[in-house]
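Chemist: Just the structure for this:
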Amino acid sequence: MATLLITDDAAFMRMTLKKMVTDAGYDVIGEAENGQQAVELYNEHKPDLVTMDITMPEMNGIEALEKIKAANPDAKVVMCSAMGQQNMVVDAIQKGAVDFIVKPFDEARIKESLEKALSR
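Modeler: Predicted coordinates for the structure are as follows:
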């Protein structure tokens, strides 16, 4: 079973995503509410996959992505963005994100994205 770290500053979004991914058979090993926490939890648990919100306090998702990829170039990170953040999504993909999911979350799209990311 693949392990997952969920990163989002909104507790409701983390809860929604956690339910969707656990229903899909993934094991959520941690939740982070900002990029700094995501980097710390990633280094501690080494999950198979990270979902990363782009806009967060303290450290945004792009900065956290860069730190995680610097520590582990093979890390698999899927960015989560609201509509209208296309420039940031492109930036994230160029910096190593494997895919992105647009909010509000669509369960079928999430499963597809995670399967695609893990098969790389």
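Chemist: Only C-alpha atoms from now on, for both contacts and neighbour counts.
Modeler: Will do.
Chemist: so the residue nearest in space to the middle of the chain is in which element?
Modeler: Closest residue to the average C-alpha location of the chain: Thr51 at 1.2 Å, with CA atoms, centre = their mean. For Thr51, the element it lies in under DSSP states H and E is strand 49-53.
Chemist: want to put them side by side, so please do this one too:
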Amino acid sequence: MAKVLIVDDSAIMRRNLAAIMGRGGHEVIGEALNGMQALAEYGNLHPDIVTMDITMPLSDGIEALGKLLGRYPDARVVMISAINQKDRVFEAIKLGAKNYIIKPFEEDKVINIINQVLGLK
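Modeler: Have a look, this model is predicted:
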């Protein structure tokens, strides 16, 4: 079981991802509403993996990813993206994101990507 930090400004998305993680055998140990909170929560919680929405207020997912990996180079981050954000996804992968998930979620795909990034497959 992996410890997961979910970063998304949408309560519905956080709830949906948390439910999927739970059914996939992982534990959500924290949530953040934006990139600034994500940095603080990561430092406090030290999760095994982070799901990070690309579009958020204050500090978006790309900016937060860069700062997070600057402080914690071994962090495993999976980006969450809307289907029309392909360029931003590629930017995140270049910065060091381990993979990405496109909304709307397909539960099996989410769990497979998380497990693959964690080395469980």
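Chemist: TM-score for this pair?
Modeler: The TM-score (TM-score structural alignment, normalised by the length of the first structure) is 0.98; 120 aligned residues with a CA RMSD of 1.0 Å.
Chemist: roughly how far is the helix or strand just after the strand holding Thr51 of the first structure from the heart of the chain?
Modeler: As assigned by DSSP H and E, the chain's next helix or strand after strand 49-53 of the first structure is helix 61-71. Relative to its chain's centre, helix 61-71 of the first structure lies at 11 Å (CA atoms, centre = their mean, to the nearest Å).
Chemist: Could you name the helices and strands sitting against helix 61-71 of the first structure?
Modeler: Here helix 61-71 of the first structure touches helix 35-45, strand 49-53, helix 86-94, going by 3 or more CA pairs under 8 Å, 6 or more residues apart in numbering; DSSP states H and E.
Chemist: Report the buried residues of it.
Modeler: Gly61, Ile62, Glu63, Ala64, Leu65, Glu66, Lys67, Ile68, Lys69 (16 or more other CA atoms under 10 Å).
Chemist: Would you check the span in the second structure matched by that helix?
Modeler: With TM-score structural alignment applied, helix 61-71 of the first structure matches the range 61-71 in the second structure.
Chemist: Against the first structure, what's the mean shift for the matching stretch, could you check?
Modeler: Its aligned residues in the first structure lie a mean 0.6 Å from stretch 61-71 of the second structure after superposition (mean CA distance after the TM-score superposition for the first structure).
Chemist: Show me what that stretch is in contact with.
Modeler: 34-36, 38-39, 52-55, 75, 77, 79, 88, 91-92, 95-97 (CA atoms under 8 Å, 6 or more residues apart in numbering).
Chemist: Contact partners for the nearest residue to Ser113 of the first structure once chain neighbours are set aside?
Modeler: Nearest residue to Ser113 of the first structure in three dimensions, chain neighbours excluded: Asp99, at 6.6 Å (CA to CA, 6 or more residues apart in numbering). Contact analysis of Asp99 of the first structure by CA under 8 Å, 6+ apart lists Val77, Val78, Met79, Ile93, Ser113, Ala117.
Chemist: how close does Asp99 of the first structure sit to Glu44 of the first structure?
Modeler: Using CA to CA, to the nearest Å, one gets 23 Å for the distance from Asp99 of the first structure to Glu44 of the first structure.
Chemist: All set, thanks.
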